[in-house]
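> this is a predicted model, with the sequence first.
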Amino acid sequence: MNILGIETSCDETGIAIYNEQQGIVAQALYSQIELHAEYGGVVPELASRDHIRKTALLTDQVLQQSGLSSREIDAVAFTQGPGLIGALLVGATFGRSLAYSWGCPAVAVHHMEGHLLAPLLEDDKPDFPFVALLVSGGHSMLVDVKALGDYTILGESIDDAAGEAFDKTAKLMGLGYPGGPRLAKLAEQGRPGVHRFPRPMTDRPGLDFSFSGLKTFAANTLRSCDGSEQALADIAHAFQDAVIDTLMIKCRRALEQTGYQRLVVAGGVSANQQLRSGLAQLMKKRRGKVFYPRPEFCTDNGAMIAYAGYCRFKNGDRETLSINARPRWPLNELKQ
């Protein structure tokens, strides 16, 4: 069985094919970073237009790479949401039309379920149940994952997500776009203890996140520094420490609340090395284990959509002929 996956939720066009026996047999990814860099962030209309230019080309590339013909594709999976409405409509329109022309079913995939299931593409994969920390540019949430589709949201961001806070703070520091990875790199040169940023919402019960205040705290700290490279590095270090500590505190609470010994971490921020190191220590102390997707599957990609589409296809999910996109789509609305 071969499932073609299409990811167009934001600023990356990802196409991949998942085979039931072999796993991912072909994939291609195009990033729009250069397109949006001069604007300091994603411009939705430009993102949509670029998806239109790239989706069909990458699909042809992946088919050639895999050696498969359209007749050998059993279903086409596409990201239905959440994400930018225009970008989602490109993938939904192309995916649904492609499935119709090839005479195979179409399967709609939830973007965050794709991230959540990405670690299952690895040889060392977690068994259910587990706690999932999903951290990306648009989402930060903790999920009790009992089975495929059986998700209970334990906590989520009430304002800026972790990745969004990284990018906005990096922009304040003049680090360019995308700012998150650049801020993390600069933080390596920072000196511990120079600044102490708050750990938001850790002094009260609960598992929700709030990172917008850290951005404001960083802005105020920037105004009082001399603007040197070392001063910026010190602020980056303190900011990253605060975000990582907050994520770790909430993960520990979620594990204590559920009693689970397995933690899955996915999404773009899951590639952060300080976060990985901290969570590895946390799980070692708890005699548990943490699971990640490989770095190339941390950010948006077609492979995670192809795999999630395969799981949904096996579950009997099928799309009608109508073309739908859901820019807002709560994860806990998915059926088991």
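That came in fine, so what should we check first?
> could you use CA atoms for every contact and neighbour count after this?
Fine.
> can you give me the strands for the stretch 51-200 of the chain?
Assigned strands in the stretch 51-200 of the chain, in chain order: 75-81, 106-110, 130-135, 140-147, 150-156 (criterion: DSSP state E, counting those that start in this stretch).
> and those: which comes nearest residue 297?
strand 130-135 (12.9 Å; Cα to Cα).
> relative to residue 192, how far out is the residue most central in space within the chain?
In the chain, the residue lying closest to the centroid (Cα atoms, centre = their mean) is residue 267, at 2.8 Å. Plainly put, residue 267 is 27 Å away from residue 192 if you go by Cα to Cα, to the nearest Å.
> quick one: contacts for the nearest residue to residue 217 once chain neighbours are set aside?
Leaving aside its sequence neighbours, residue 217 sits nearest to residue 197 (Cα to Cα, 6 or more residues apart in numbering; 7.2 Å). Contact partners of residue 197, counting by Cα atoms under 8 Å, 6 or more residues apart in numbering, are 214, 217, 238-239, 242.
> repeat that for residue 66.
Counted by Cα under 8 Å, 6+ apart, residue 66 has contacts 17, 25-26.
> could I get the full set of helices for the stretch 151-300 of the chain?
162-172, 179-187, 212-223, 229-258, 273-285 (DSSP state H, counting those that start in this stretch).
> with mean neighbour count and distance to residue 147 added, can I get those helices in a markdown table?
A markdown table is the format used below for the helices of the stretch 151-300 of the chain (neighbours: other Cα atoms under 10 Å; distance: least, Cα to Cα, whole Å):
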| stretch | mean neighbour count | distance to residue 147 |
| --- | --- | --- |
| helix 162-172 | 24 | 26 |
| helix 179-187 | 21 | 32 |
| helix 212-223 | 16 | 32 |
| helix 229-258 | 20 | 14 |
| helix 273-285 | 16 | 21 |
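> what about the most far-flung residue of the chain relative to its centre, distance to residue 232?
Going by Cα atoms, centre = their mean, the residue of the chain most distant from its centre is residue 226, 35.0 Å out. Using Cα to Cα, residue 226 is found at 9 Å from residue 232.
> gap between the residue nearest to residue 217 and residue 247?
In terms of Cα to Cα, residue 197 sits 14 Å off from residue 247.
> got another one to weigh against that:
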Amino acid sequence: MTTNELLLAIETSCDETAVSVVRGGREIVSNVIASQIQTHEQFGGVVPEIASRKHVESITLVMEQALSEAGVTFRDLSAIAVTQGPGLVGALLVGIVAAKSLAMALELPLIATHHIAGHIYANRLVHEIEYPSVALVVSGGHTELVELEREGSFRIIGQTRDDAVGEAYDKVARALQFPYPGGPHIDRLAMEALGEIELPRAWLEPDSYDFSFSGLKSAVLAVINQTRMKGGELDKGALARGFQTSVIHVLVEKAIRAVRELGAKQLLLCGGVAANKGLRAALTARCQAEGISLLVPPLSLCTDNAAMIGAAAHLKWKSGEFTSLEMKAEPGLSLEEWSVR
């Protein structure tokens, strides 16, 4: 296998229609994203049926733009990569049908790719990953600690038992009457607030790497309800800061402990919530104090995009693990089972 192969990668797992051309698993030649945020914000969250329809409307145009910006044609491509899961089944199907059609028409290999593997290997587009390493995955639907013993090998050592971090942020934002997506509003308020309302931390068992945020969400709602019952004025900034401080404290402490106990060489931050300024700052400061190498992708590669899918798919390209055209969407696709052989 050469290092100059061009992979066309497609990502449609949720509410972004994205197509990218990636060279050698490391170089982004083009990375086009059509966001649906304005469509879904009026509903306070992603509506699966609407998301699927928007993907159908956008996929061809986004693909054409990605090829145009890369300055390549279909004939220059080496393989087609696509997100197989996890995600919304209807949304995934749009990308999968497009990828299968291309692979069949162009007689190119098809590489089914794991969405979370993409988030993790987004770091490889800008950094050199050393093994063993630990990835802290924080997104709208996922909160996990993943051990990477070697390239393309994934072992989940901790995960949320209820809400993912992104879900908790959105629910708290709705309680504070902020529009969707709520995470950036909470982050901004927390960073600007002068006061702070202290909230509980869910550490779970002493040796556990798992997370739980439903109790924290309930604690936020209790503060809001108590303030209303007393006829007081809610300090949204102080509450946002207390919520974010609690979330970040648990994420940082468990991630640092995992790095230490597993003897990892690096900590990788990944996922949409990796764009959170408070989390990035806290994790950076703590890793500097502990002498731990921290990899954080740029903001453009934190949220869903297709370049990250191209980076992860390249792992399968190198090992010659291609996918049958009979492949189906897998909303609950296992990260560990997707590992490179």
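Right, received. Where do you want to start? Fair warning: this is a prediction, and the values are worked out from it, not measured in the lab.
> TM-score of the superposition?
Here the TM-score for the pair of chains, by TM-score structural alignment, normalised by the length of structure 1, is 0.96; 334 aligned residues with a Cα RMSD of 1.6 Å.
> returning to that earlier point: dump the helices of the stretch 151-300 of structure 1 into a markdown table; add distance to residue 143 of structure 1 as well.
Formatted as a markdown table, the helices of the stretch 151-300 of structure 1 follow (distance: least, Cα to Cα, whole Å):
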| stretch | distance to residue 143 of structure 1 |
| --- | --- |
| helix 162-172 | 16 |
| helix 179-187 | 23 |
| helix 212-223 | 21 |
| helix 229-258 | 9 |
| helix 273-285 | 16 |
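> out of those, flag the one nearest residue 33 of structure 1.
Nearest to residue 33 of structure 1, of those and by Cα to Cα, is helix 179-187 at 10.8 Å.
> residue 48 of structure 2 contacts residue 87, doesn't it?
No. The pair residue 48 of structure 2 / residue 87 is not scored as a contact, 10.0 Å apart, by Cα atoms under 8 Å.
> could you find the counterpart of residue 268 of structure 2 in structure 1?
Alignment note (TM-score structural alignment): residue 268 of structure 2 maps to residue 264 of structure 1.
> pretty sure residue 111 of structure 2 contacts residue 96?
No. Contact criterion Cα under 8 Å: residue 111 of structure 2 and residue 96 do not qualify, at 10.3 Å.
> show me which of these two is the more surrounded one.
More neighbours surround residue 111 than the other of residue 111 of structure 2 and residue 96, with 32 against 25 (other Cα atoms under 10 Å).
> what's the match for that one in structure 1?
Match for residue 111 of structure 2 (TM-score structural alignment): residue 107.
> residue contacts, its match?
Neighbours of residue 107 of structure 1 in contact, by Cα under 8 Å, 6+ apart: 75-78, 309, 312-313, 317-319.
> make TSV out of these and add neighbour count and distance to residue 188 of structure 1.
Converted to TSV, the contacts of residue 107 of structure 1 look like this (neighbours: other Cα atoms under 10 Å; distance: Cα to Cα, whole Å):
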residue	neighbour count	distance to residue 188 of structure 1
75	27	45
76	30	42
77	34	39
78	32	38
309	31	38
312	20	41
313	21	44
317	16	46
318	17	47
319	13	47
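> the helices in the stretch 1-150 of structure 1, which residues?
Using DSSP H, counting those that start in this stretch, helices in the stretch 1-150 of structure 1 cover 33-37, 44-66, 85-102, 111-117.
> and among the ones you listed, the most buried is which?
helix 111-117 (a mean of 25; mean count of other Cα atoms under 10 Å).
> and it, what does it pack against?
Contacts defined by 3 or more Cα pairs under 8 Å, 6 or more residues apart in numbering; DSSP states H and E place helix 111-117 of structure 1 against strand 75-81, strand 130-135, strand 262-266, helix 302-314.
> out of these, which is the most enclosed?
Counting by mean count of other Cα under 10 Å, the most buried of these turns out to be strand 75-81, with a mean of 31.
> what's the mean deviation for that strand versus structure 2?
Aligned to structure 2 and superposed, strand 75-81 of structure 1 gives a mean residue distance of 0.2 Å (mean Cα distance after the TM-score superposition for structure 1).
> and that strand, which stretch of structure 2?
Using TM-score structural alignment, strand 75-81 of structure 1 pairs with 79-85 in structure 2.
> please name the residues that touch residue 266 of structure 2.
129-134, 259, 292-295.
> quick one, which of the residues you listed are buried?
129-130, 132-134, 259, 292-295 (16 or more other Cα atoms under 10 Å).
> would you mind giving the residues you listed as TSV with distance to residue 281 of structure 2 added?
TSV is the format used below for those (distance: Cα to Cα, whole Å):
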residue	distance to residue 281 of structure 2
129	21
130	22
132	24
133	20
134	18
259	18
292	14
293	14
294	11
295	13
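> which member of the contacts of residue 266 of structure 2 is positioned nearest residue 15 of structure 2?
residue 295 (26.0 Å).
> and the aligned residue in structure 1 for the closest one, how close does it get to residue 330 of structure 1?
If you follow residue 295 of structure 2 across to structure 1 using TM-score structural alignment, you land on residue 291. Distance of residue 291 of structure 1 to residue 330 of structure 1, given as Cα to Cα: 23 Å.
> residue 189 of structure 1 too?
In terms of Cα to Cα, residue 189 of structure 1 sits 39 Å off from residue 330 of structure 1.
> tell me which of these two has more neighbours.
Shown here are residue 189 of structure 1 and residue 330; by other Cα under 10 Å, residue 189 has more neighbours (16 against 13).
> what sits closest to the equivalent of that one over in structure 2 if chain neighbours are left out?
Matched by TM-score structural alignment, residue 189 of structure 1 corresponds to residue 192 in structure 2. Leaving aside its sequence neighbours, residue 192 of structure 2 sits nearest to residue 237 (Cα to Cα, 6+ apart; 7.3 Å).
> before we move on, what about residue 34 of structure 2?
residue 17 (5.1 Å).
> now which residue in structure 1 aligns to the one you found?
Checking with TM-score structural alignment, residue 17 of structure 2 has residue 13 as its match.
> show me what contacts its match?
Residue 13 of structure 1 sits next to 6-7, 29-31, 51, 54-55, 301-302 when contact means Cα under 8 Å, 6+ apart.
> look up how far residue 136 of structure 1 lies from residue 38 of structure 1.
In terms of Cα to Cα, residue 38 of structure 1 sits 22 Å off from residue 136 of structure 1.
> out of those two, which sits in the more crowded spot?
In terms of neighbours (other Cα under 10 Å), residue 136 is the more surrounded of residue 38 of structure 1 and residue 136; the figures are 23 against 11.
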